[in-house]
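Colleague: Would you be able to build a 3D model of this:
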Amino acid sequence: MRGYGPGRLFGPRARLRWVHLILGGALLMPYFLLAQVGVGMAAGGVNALSSLPLILASYAVALPLVAVTGVFGLVRPMSVAAVRAMCAVPGERLAEGPARSWAARGRASAWWTLHLGVGAVLSGMTLAVPPMAVTLIALPFVSGLRGIPRELGWGGVAAEPYVTPLIGAALLAALALCVAGAGALLARAAPVLLGPTAADRLAEAEERAADLAVRNRLARELHDSVGHALSAVTLQAVAARRVLGTDPGFVREALAAIEDTTRRTVGELDAVLGLLRDGDPARADAAPAPTLAADLDGLLARTRAAGTPVTVHQDPGPAGDWSGLPAIASREAYRIVQEGLSNALRHGSSPVDLRVRLRRGGPSGPRAHPDLEITMTNPPTAPDGREPGREPRTTGGRGLRGAAERAALLGGSVEAGPHQGGWRLRAVLPLAGTGR
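Modeller: So this is what the prediction gives:
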């Protein structure tokens, strides 16, 4: 067992804990003054501060009052802040925020009562012991002080004045030991009484999960918008460089497509970075995002300008009127189509066949709610399934995982992989309960 050396009794940590105890004593004073009024009236209208028994009775009555006020939710964060600042207790062992359950409120009330109760005793000792100890230490050297022991009834001490400095030093040492012991007691009790409960841990886990969901959403937006733009711009620049001297018209079209792509992507990037900078999860769903209804034609045009032929089949109608889709379904469908086209740009320039249709019935009978089905097929241009110099397809990277997460948010699914010698991405998005 470690002892109490000079550093542990008078070091910075001990001094801070001493201040913490004195603050507890100061916080008890309003309760104590209220209690002593009641005790004085119960004792016949006398001053409760006039005798030690009444003072102790007032102290005993004040503690239940302290316990009652300790159940308020804001008591715990205030206590935790003081403990972190002055008791050298690791922050991860203490709870965050107001007490959420009655069990947590009860523990916070117990801490509040312990802190103020012990702090009041140590504050009284701090006020009384040092003057008494200094008087006893100075007694042999100051003749005017030698009558004090007789006035206090300490005749034996007055007869042996050389003993008083030892008694004074012992009193100071005892005070330091009491303060160090009380500070250590509170430091040990703090994680028990102010530590997180099961409800706190559950709430913290839910907050982390919500924050992670928002971060994943923003990461998907960045990956899909910036990744597609970089793939399209790269291929458009390569195609323009190859025909720079022979087809000026194509070069102008490619440069115009690059300008349009980068302008749109900068706008989307600025919106996402603004959300990250503000740190407001509630704004994540309100961020402007392209939709299938408003932006599919532009996406197809930019993909074709990069040199990848795209054939589109849309139901309803050849032009695809998707204005009736729920907003979230239209937004997530656009991103899934964008990811499929990005894969086509990265892994080859063979034609892409895109089919977007509203399924109103299934193999087992009519559906109560329709589904949106997106199918993209990309046949290979070489026996190994890729063009020379292009990276081979894999079973799915970040983009495909992001597409699967988008579909899962709506209760749907995404399948991607080799299909009849080529590559197919198929997504099904249920429209039931997605709202507008």
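Colleague: For the rest of this, base every contact and every neighbour count on C-alpha atoms.
Modeller: OK.
Colleague: Was I right to think Gly8 contacts Ala14?
Modeller: One correction, residue 8 is Arg, not Gly. Yes. Using Cα atoms under 8 Å, Arg8 is in contact with Ala14, at 6.1 Å.
Colleague: so what sits against both of these two?
Modeller: Common contacts of Arg8 and Ala14 (Cα atoms under 8 Å, 6 or more residues apart in numbering): Ala180.
Colleague: surely Gly399 meets Glu339?
Modeller: Yes. Counting by Cα under 8 Å, Glu339 is a contact partner of Gly399 at 6.3 Å.
Colleague: Find residues that contact each of the two.
Modeller: With Cα under 8 Å, 6+ apart, Gly399 and Glu339 have common neighbours Asp224.
Colleague: The structure of the following sequence is requested for comparison with the preceding one:
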Amino acid sequence: MTPLLGRRARQRWLHLIIGGALLMPYFLVGTVIVGLYRPDVNVFNSPVNQLIAFAYALPMAAVTALVPLARPLSVAVARALCGLPPDRPLADGPARTRQARVRSAAWFTLHVGLGGVISGMTLALVPFAVGVMGLSFFAGLREPLSMYLPEGLGRTWVLALAPFAGIAMLVALTGCAAAAGALLANRAPVLLGPTPDDRLAAAERRAAELAVRNRLARELHDSVGHALSAVTLQAGAARRVLDSDPEFVRAALTAIEETTRRTVGELDTVLGLLRRDGNGAGDGAPDQPSGPGLDALDGLLAHCGLPVAYVAGGDPDGVPGAVSREAYRIVQEGLSNALRHGGRGGPVRLRITVHAAGELEIVLASPLPERPAAVRPGGGRGLRGIAERAVLLGGRTEAGEHDGHWRLTALLPLHTPAQEQR
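Modeller: Down below sits the predicted model:
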């Protein structure tokens, strides 16, 4: 009896009765329409006219369910009373697209239509079945029906079978309610679930969130990671010559101070991006470049902890802000890699050239170590971050051994894809 009278079946029956209650205003309007062209007939005494009024009510219910807010209301009721399995998700939020509104209207129409039928059966069949079961036990119930009951042995059989007939009616009603509730539960994920447009919008939101996370991860990795690497190496070198070379120690401490001061400013910028992207508000446009650019390159090279031979070609000051900012980060990560893994065979060579063809070229070459550097757990994100920065601007990068050096090359277009579209 669990499928017919269990907790889930009772909840679905209640859901159907709610649908019948929601149908009543439309049904009453339908009776008014029937009464307009059949004024001589009492609609409530004619089953045929009631069916006609029911047929008028369903289209009216479908039209009113086309409003966007109909879907979240239907979803809330269906989740509470339909007993849906957890692996069948429903859509959240109003129906914004035409497809979603049509599906919501179809669900609402199915709900109130089945609900009206089951509610009518419940109201009519339950007292009738109880009356039939009582024919054998109460003479007062038999008197109004005496003219319809057979005489003699036939009446005896009718009265003997009446309780079983009443029970059969209730079982049939319960089965119809359970079947209608199961049908609603089966159709709910289809009609109230995410449409293809909803899934596409959700995928776009997830992609945007992932892009924000990756951007913040790159910012933190490049700024904080570079600063920690430089500070660690400079502090270690200063400790080794603390007693023998005070001037070097003083220079190392100055470099540490400048590096940490600059990194605090960059970290504040990254945290500002985090607050803006997390809360959807903040100062400036979402795509506005922030953080240091090529104009801050001299300070980076002076306190990076490595001797750098820098050559500039073209006009770096005319590089657009977004490209300048990403170029700075690429150089910063390249210097960080040279600081951690490079050899001591000479200075790092850096060349930044602005070509007339509209490209910014970055070439950074550092000496190879005498023996391979130990692989850090969780490392290896720097080159991937550099490649991601270049790809976002429509550029490309290359990294590998070349003429006894580890060389990093990046080509960045001066006009990003977004600017070209505008």
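Colleague: hang on, the earlier thing: more neighbours: which of Arg8 and Ala14 of structure 1?
Modeller: Comparing Arg8 of structure 1 with Ala14 by other Cα atoms under 10 Å, the one with more neighbours is Ala14, at 23 against 16.
Colleague: In structure 2, what residue corresponds to that one?
Modeller: In structure 2, Ala14 of structure 1 lines up with Ala9, judged by TM-score structural alignment.
Colleague: in whichever strand or helix holds its match, what's buried?
Modeller: Assessed by DSSP states H and E, Ala9 of structure 2 sits inside helix 7-37. By 16 or more other Cα atoms under 10 Å, the buried positions in helix 7-37 of structure 2 come out as 8-23, 26-31, 33-35.
Colleague: Thr232 of structure 2 versus Thr64 of structure 2, what's the distance?
Modeller: Counting by Cα to Cα, to the nearest Å, the separation of Thr64 of structure 2 from Thr232 of structure 2 is 68 Å.
Colleague: Hmm, I typed the wrong one, I wanted Ala365 of structure 2.
Modeller: Separation of Ala365 of structure 2 from Thr232 of structure 2 (Cα to Cα) stands at 22 Å.
Colleague: what does Pro39 of structure 2 give?
Modeller: Distance from Pro39 of structure 2 to Thr232 of structure 2, counting by Cα to Cα: 95 Å.
Colleague: Which one's more surrounded, the two?
Modeller: Per other Cα under 10 Å, whichever of Pro39 of structure 2 and Thr232 has more neighbours is Thr232, with 15 against 11.
Colleague: what residue of structure 1 takes the place of the more buried one?
Modeller: Under the pairing rule here (TM-score structural alignment), the equivalent of Thr232 of structure 2 within structure 1 is Thr234.
Colleague: now the strands for the stretch 201-350 of structure 1?
Modeller: With DSSP state E, counting those that start in this stretch as the criterion, the stretch 201-350 of structure 1 has strands at 310-315.
Colleague: How many neighbouring residues does the spatially closest residue to Thr303 of structure 1 that is not a sequence neighbour have?
Modeller: Closest residue to Thr303 of structure 1 apart from its sequence neighbours, by Cα to Cα, 6 or more residues apart in numbering: Ala232 at 6.5 Å. The number of residues packed near Ala232 of structure 1 is 27, by other Cα under 10 Å.
Colleague: Give the full set of residues in contact with Ala232 of structure 1.
Modeller: Ala232 of structure 1 touches Ile258, Thr261, Arg302, Thr303, Ala306, Ser342, Leu345, counting by Cα under 8 Å, 6+ apart.
Colleague: Enumerate every residue touching the fourth one.
Modeller: This means Thr303 of structure 1. Per Cα under 8 Å, 6+ apart, neighbours of Thr303 of structure 1: Ala232, Pro309, Val310, Leu341, Leu345.
Colleague: same deal with the last one?
Modeller: Going by Cα under 8 Å, 6+ apart, Leu345 of structure 1 touches Ser231, Ala232, Leu235, Thr303, Ala306, Thr308.
Colleague: Apart from its neighbours in sequence, what residue is nearest the last one?
Modeller: Which is Thr308 of structure 1. Thr308 of structure 1 sits nearest to Ser349 (Cα to Cα, 6+ apart), 4.9 Å away.
Colleague: do you know how far that neighbour is from Ile148 of structure 1?
Modeller: Distance from Ser349 of structure 1 to Ile148 of structure 1, by Cα to Cα: 104 Å.
Colleague: more crowded one of these two?
Modeller: More neighbours surround Ser349 than the other of Ser349 of structure 1 and Ile148, with 23 against 15 (other Cα under 10 Å).
Colleague: Which residues does stretch 399-418 of structure 2 contact?
Modeller: Outside stretch 399-418 of structure 2, the residues that reach it (Cα under 8 Å, 6+ apart) are 319-320, 323, 334, 342, 358-368, 383, 390, 393-398.
Colleague: now swap in stretch 182-198 of structure 1 and tell me
Modeller: Contacts of stretch 182-198 of structure 1 (Cα under 8 Å, 6+ apart): 14, 17-18, 21, 76, 80, 83, 87-89, 93-96, 104, 107-108, 110-111, 114-115, 118.
Colleague: now those residues: which count as buried?
Modeller: Buried, going by 16+ other Cα under 10 Å: 14, 17-18, 21, 76, 80, 83, 87, 89, 94-96, 104, 107-108, 110-111, 114-115, 118, out of the contacts of stretch 182-198 of structure 1.
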